[in-house]
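just a sequence and a predicted model for now, questions to come.
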Amino acid sequence: MAGDAPICGQRIDRFLWFARLAKSRSIAQALCEQGHIRLDGRRIERAHTLVRPGNVLSLMAHGRVRALRIEALPARRGPASEAVTLYRELTLATPAETDD
């Protein structure tokens, strides 16, 4: 049956909060619903969208765009040292770097 397969994903709002990318879960929900988050290049407008390891998140944080690859799904909101192990920062080339 289709209901027998376990869902190996986590709501994006919970991931953002657990990974300390949002100060609260309600802020994470608002970011999603306002369309400020992209998942694998697709605009997210619902906080219940599932994320999985290997997905790429793009979001605006501290005045710059961040691109992150999800490495693991957290079970809790732990300390910051634990949160940074959940994702890997992907570097983006700036216009000055590409004008060779």
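Done, it's in. Numbers count the residues shown, from 1 in each chain.

for the rest of this, base every contact and every neighbour count on C-alpha atoms.
Noted.

quick one: secondary structure of the most centrally placed residue in the chain?
By Cα atoms, centre = their mean, the chain has its centre lying nearest to residue 57, at 4.5 Å. Assigned by DSSP: H, G, I helix; E, B strand; the rest coil, the conformation of residue 57 is strand.

surely it and residue 42 touch.
No: taking contacts as Cα atoms under 8 Å, residue 57 lies outside contact range of residue 42: 9.3 Å.

for stretch 84-92, which positions count as buried?
Within stretch 84-92, the residues that qualify as buried are 86, 87, counting by 16 or more other Cα atoms under 10 Å.

this is the other structure I want to compare:
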Amino acid sequence: MAETSDSVQSPAKLRLDKWLWHARFFKTRGLSAKQVSGGHVRVNANKTLKPAHSVTAGDVLTFPQNDQIRVIKIVALGSRRGPAPEAQALYEDLTPPREPRAPEPARTGPRPTKKDRRDITAFKDSLEDER
């Protein structure tokens, strides 16, 4: 039996900005569209500037979020922007784990008082006057 074009289904697709919003990477769809149109999102290592770019399951997205670069593999396309556990089921996080930051060195001695700060400012001003 020969297959007709009706029985062959194309893979499901969704707009990139809408998927990013469904997966809760951005708070609003407008923010996700701005990231895409700003050239900050790559789909399968190719930069895209169109928020309407179609994505399917299996695509890999690379984009900045906060102070890190996220690498995400799309597992499923969402039909709505649901709760966080539902959104987390839409992707697999391929982002390498972050290296722990070194703690800041502890302060030695007490904080300067207001008088100390005035003296420091006066000292700096006197150095500038000498130049």
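Everything's here; your move. Treat the numbers as computed from the prediction; the structure is a model and nothing was measured.

now check structure 2 for the residue matching the residue nearest to the centre of structure 1.
Alignment note (TM-score structural alignment): residue 57 of structure 1 maps to residue 61 of structure 2.

longest helix of structure 2?
Criterion DSSP state H: the longest helix present in structure 2 is helix 114-130.

so which residues of structure 2 form strands?
14-15, 41-43, 46-48, 54-55, 60-65, 68-74, 91-93 (DSSP state E).

now the ones you listed in TSV, please, with extra columns for distance to residue 23 of structure 2.
As requested, these are exported to TSV (distance: least, Cα to Cα, whole Å):
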stretch	distance to residue 23 of structure 2
strand 14-15	12
strand 41-43	15
strand 46-48	19
strand 54-55	13
strand 60-65	12
strand 68-74	10
strand 91-93	8
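
nearest to residue 21 of structure 2, out of those strands?
Nearest to residue 21 of structure 2 among the strands of structure 2 is strand 14-15; the distance by Cα to Cα comes to 10.0 Å.

show me what contacts the counterpart of residue 35 of structure 1 in structure 2?
Aligned by TM-score structural alignment, residue 35 of structure 1 pairs with residue 39 of structure 2. Residues in contact with residue 39 of structure 2 (Cα atoms under 8 Å, 6 or more residues apart in numbering) are 47, 48, 49.
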